[in-house]
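Q: No letters, just coordinates:
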């Protein structure tokens, strides 16, 4: 028997190499080449003449309009999507195993099936398993159609015949096409199956939701081109041992990026949380050192998060550990604190945590991190009902954060009476019930806190 020919494909860019290499020759990524079966070249394609040119249009002649939204019936899911699903849009949703991807999509399809024609394609579970989950969640699945299939050609044929408004493919890594000889989940199969489904969705106006696997590093498995093809990329965040889940939009052609949906996992499935700020604020019986509340902006939503710091004498090499924040940025902030405010931490262990498992990526958390570290080091609690935000530069200046007015209004609504903010974010009109303290430099912020404490 003739041995099957193999080559090595890059999981990031899809480039191929006849032998394994540590670095991809296409994109330069390290340790991304995996062995796959070589696909047979397609026969019968002869390029004897150029294809006719497409009709050209002036951009000014094209009528632009906002895409109509299809609400899923789950408010927090619609928020992450930018207002709801879009006809012909392709959504890719990824997350750790068991975090709730299939549960959320089954709930959404059950809600949509009341007014829309929907189809759930399962490649990982049998129809009986999906039915058991729906029964456990007490969902009305009378009009929800199910298809247990992994063959791409059969799925495409069913979609063209049935023409549902919304279709869920769970998951893209299980599909395989008869046109390719490689195994399901390989780079070639994932790329081809996603491209075919996207073309069908655009041509027929079908909203397609793809479920994607993630690697052990938390990134979406498969070629990077998968994220480029789709219109929206959503990630599930949160600890599987916790009852809270976050959905964050990392790409959205029809809405704002970095929108956040907050859910609680209950016996009846995922339920939206109406006041997510309460999840990320610890309930202390009294003021404690090392705790500082900040206002972060997640898409269009201001969110209050408690930042906790613990500074303790190091026994050996000092450690710097962060949970939910950037560790490299913490090292930079400690250097700024030493240089411009005279606060020394080089012989201290520094641990910083964002409460509730939320990940804070914006630099507006800098001032809260610095003040929580100072509070823990001095073992003196910050003033009660104080909220903080602001970016810190290497020169010690405090830079403004976007949408400062919305952040302050959200803090005032939750009962905070003081705000330490950058001077450039000083509101033109006073906010009822809130004292605004505007600062320009790190040393000034530390001094003002000492005066208030």
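A: The structure has been received and is ready for your questions. Since we're looking at a predicted model, the values are computed, not measured. Residues are numbered from 1 along each chain as shown.

Q: Every contact and neighbour count from this point should use C-alpha atoms.
A: Will do.

Q: In the stretch 101-250 of the chain, mark out all the strands, start to finish.
A: 118-122, 144-148, 166-170, 207-212, 232-237, 244-252 (DSSP state E, counting those that start in this stretch).

Q: now the stretch 251-400 of the chain
A: Defined through DSSP E, counting those that start in this stretch, the strands belonging to the stretch 251-400 of the chain, from first to last, are 260-266, 269-272, 291-298, 301-313, 320-323, 348-354, 386-388, 391-392, 398-399.

Q: in stretch 5-12, what counts as buried?
A: 7, 8, 9, 10, 11, 12 (16 or more other C-alpha atoms under 10 Å).

Q: Which of those residues fall in strands?
A: Secondary structure defined by DSSP state E assigns 7, 8, 9, 10 of the buried residues of stretch 5-12 to strands.

Q: Tell me the spatial nearest neighbour of the second one, not counting adjacent residues.
A: So that's residue 8. When the adjacent residues along the chain are set aside, residue 8 lies closest to residue 35, with 4.4 Å between them (C-alpha to C-alpha, 6 or more residues apart in numbering).

Q: Tell me, how many residues neighbour residue 154?
A: Here the number of neighbours of residue 154 (other C-alpha atoms under 10 Å) works out to 12.

Q: wait, doesn't residue 137 sit right on residue 265?
A: No. Because the distance of 11.3 Å does not satisfy C-alpha atoms under 8 Å, residue 137 is recorded as not touching residue 265.

Q: Name the residues contacting each of these two.
A: With C-alpha atoms under 8 Å, 6 or more residues apart in numbering applied, the contact sets of residue 137 and residue 265 do not overlap.

Q: Now do the contacts for the closest residue to residue 306 other than its chain neighbours.
A: With C-alpha to C-alpha, 6+ apart as the measure, residue 293 is the residue that lies nearest to residue 306, at 4.3 Å, once sequence neighbours are left out. Taking C-alpha under 8 Å, 6+ apart as the definition of contact, the neighbours of residue 293 are 281, 304, 305, 306, 307, 368, 386, 387, 388.

Q: Give the buried residues for stretch 218-228.
A: 220, 221, 222, 223, 224, 225, 226, 227.

Q: Switch the residues you listed over to TSV; also include distance to residue 118.
A: What follows is those, written out as TSV (distance: C-alpha to C-alpha, whole Å):
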residue	distance to residue 118
220	25
221	26
222	27
223	28
224	28
225	27
226	23
227	24
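
Q: Geometric centre of the protein: which residue is closest?
A: Per C-alpha atoms, centre = their mean, the C-alpha nearest to the average position across the chain is that of residue 248, at 3.1 Å.

Q: try it against this one:
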């Protein structure tokens, strides 16, 4: 008779232990161990007749493998195609995660309307009834005749149904509700999520059917379940943004068929998610006039330059230790910039609370955002306004120097297109461009002191 034993698995890194630990010895996460049941059964010893045959017959030479381009399905949403690398690849497994209510199921149902014109789609839901999906489809205007609904949670039966019905595209909503009967743990556990994802991966590869999976997120914002699940799939997409705000950013964390630097920008409307073709205009809408502590930055997301407004506020603290808060910007990077301002320029902030915000829910992860952040901080502290037609980008070194960044020409072109007349750039980046090619005034600087001299 088969025996069962229990192990404890870290839901952050997958480390296994025979006993529960408060802190994972592998990744250092606290309270991350969850109990799993492993079924073990005796395995018959293989005799000579049960020897395993090699796979030498399946070995292929590189020259014999077809070099045709991947077959991609146009989703009908340009921003989604951009993030996927040009469209949905045939036989791929895509994981879509995000906060509850942010629009995961909405965008998947929207692409069914366009894909359903030429392809058959099987939409499997383990959370909602067919009537609920029908009501949402009516609200979104989805009435494709090639869209088929299935409400089930048995992963093995779903995989068999996909194999038998052979749809062109399959959607699983969501992976945390799926389960395999042979596994004793409950749906949503580490074992169930891992094995169900592995099952759908084999189904997608064997049948060459693209499968899109919805994944829930935990309180830390990461996709719930074992990290190995993200290694199994071909692409991992995250929806970012507050559910109570109208704008959403779709970002590729992993993509085997395209770049991971591209983003898609959407706006949540009554009839679903709408593409934002010009994110810079959206992020700069409603800029305040004649106000200190604000500066415009230009960052590169993939191949797209995007302008974003940086706002900084410095006020006298009422606490023993001043507060530092950053929204949309790395907190540790903010502390470094504050330390550089104090040491190299004598701007004392020991008695000031500092608040930094990137408008529109956007996030500045690129070093080119250092200079506009420093200029916004200096403007807010000195209460001096930065010219509304001025834009800046550049990395700040610990010596107070302005270091060069990549794609300077693209950033300047975007600033020029958006109507800015002055652009502050690192002096090293200015050596690779010709100012005569632009109608915008290019101001090269090599130190923070030179950049701050423009704030009057």
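A: Arrived safely, thanks for sending. The structure displayed is predicted, hence computed values, not measured ones.

Q: thinking again about what came up before, just checking, the residue nearest to residue 8 of structure 1 touches residue 7?
A: Yes. Assessed by C-alpha under 8 Å, residue 35 of structure 1 is found in contact with residue 7 at 5.7 Å.

Q: about what we covered before: so how far is residue 360 of structure 1 from the residue nearest to the centre of structure 1?
A: Taken as C-alpha to C-alpha, to the nearest Å, the spacing of residue 248 of structure 1 relative to residue 360 of structure 1 amounts to 12 Å.

Q: just residue 172 of structure 1 next, same as before
A: Remark: distance between residue 172 of structure 1 and residue 360 of structure 1 (C-alpha to C-alpha) = 29 Å.

Q: So between the two, which is more surrounded?
A: Residue environment comparison for residue 172 of structure 1 versus residue 360 gives the larger neighbour count to residue 172, 29 against 18, counting by other C-alpha under 10 Å.

Q: how about that one, what's its match in structure 2?
A: Structural alignment places residue 172 of structure 1 opposite residue 175 in structure 2 (criterion: TM-score structural alignment).

Q: just checking, its match touches residue 198?
A: No. Judged on C-alpha under 8 Å, residue 175 of structure 2 makes no contact with residue 198 at a distance of 11.0 Å.

Q: give the contact list for residue 175 of structure 1.
A: Residue 175 of structure 1 neighbours (C-alpha under 8 Å, 6+ apart): 123, 150, 151, 152, 184, 185, 189, 190, 193.

Q: ditto for residue 228 of structure 2
A: Contact criterion C-alpha under 8 Å, 6+ apart gives 13, 14, 194 as the residues in contact with residue 228 of structure 2.

Q: Looking at these, spot the one nearest residue 418 of structure 2.
A: Out of those, the one with the shortest distance to residue 418 of structure 2 is residue 13. That distance is 44.4 Å, counting by C-alpha to C-alpha.

Q: Please name the nearest non-neighbouring residue to the closest one.
A: Counting by C-alpha to C-alpha, 6+ apart, the nearest residue to residue 13 of structure 2 once its immediate chain neighbours are dropped is residue 227, at 5.9 Å.

Q: mind checking how far the corresponding residue of structure 1 for that neighbour is from residue 41 of structure 1?
A: Aligned counterpart of residue 227 of structure 2 in structure 1: residue 224 (TM-score structural alignment). Between residue 224 of structure 1 and residue 41 of structure 1 the computed distance is 23 Å (C-alpha to C-alpha).

Q: can you check residue 126 of structure 1 too?
A: 34 Å.

Q: next one: residue 432 of structure 1
A: In this structure, residue 432 of structure 1 and residue 41 of structure 1 are 71 Å apart, going by C-alpha to C-alpha.

Q: Helices along the stretch 301-450 of structure 2, start to end?
A: With DSSP state H, counting those that start in this stretch applied, the stretch 301-450 of structure 2 shows helices at 331-345, 370-382, 408-417, 427-430, 448-452, listed in chain order.

Q: mind checking what residue 392 of structure 2 lines up with in structure 1?
A: Taking TM-score structural alignment as the alignment basis, one finds that residue 392 of structure 2 is matched in structure 1 by residue 388.

Q: again, but for residue 376 of structure 2
A: Taking TM-score structural alignment for the superposition, residue 376 of structure 2 sits opposite residue 372 in structure 1.

Q: Residue 115 of structure 2 now?
A: For residue 115 of structure 2, the aligned position in structure 1 is occupied by residue 112, per TM-score structural alignment.

Q: Touching, that match and residue 72? I think so.
A: Yes. Between residue 112 of structure 1 and residue 72 there is a contact at 5.8 Å, judged by C-alpha under 8 Å.

Q: Report the contact partners of the nearest residue to residue 116 of structure 1 once chain neighbours are set aside.
A: Closest residue in space to residue 116 of structure 1, ignoring its immediate chain neighbours: residue 165 at 6.2 Å, by C-alpha to C-alpha, 6+ apart. Shown in contact with residue 165 of structure 1 (C-alpha under 8 Å, 6+ apart): 87, 116, 117, 118, 205, 206, 207.

Q: now swap in residue 167 of structure 2 and tell me
A: Listed by C-alpha under 8 Å, 6+ apart, the contact set of residue 167 of structure 2 reads 119, 120, 121, 122, 209.

Q: That one and residue 199 of structure 2: what is the separation?
A: When distance is defined by C-alpha to C-alpha, residue 167 of structure 2 is 17 Å away from residue 199 of structure 2.

Q: Check residue 357 of structure 2 too.
A: Taking C-alpha to C-alpha as the measure, residue 357 of structure 2 and residue 199 of structure 2 are separated by 43 Å.

Q: repeat for residue 251 of structure 2
A: In this structure, residue 251 of structure 2 and residue 199 of structure 2 are 25 Å apart, going by C-alpha to C-alpha.

Q: now residue 38 of structure 2
A: Counting by C-alpha to C-alpha, the separation of residue 38 of structure 2 from residue 199 of structure 2 is 18 Å.

Q: what does residue 269 of structure 2 give?
A: Using C-alpha to C-alpha, one gets 35 Å for the distance from residue 269 of structure 2 to residue 199 of structure 2.

Q: Between the two, tell me which one has more neighbours.
A: A direct count of neighbours by other C-alpha under 10 Å for residue 269 of structure 2 and residue 199 places residue 199 higher, at 16 against 11.
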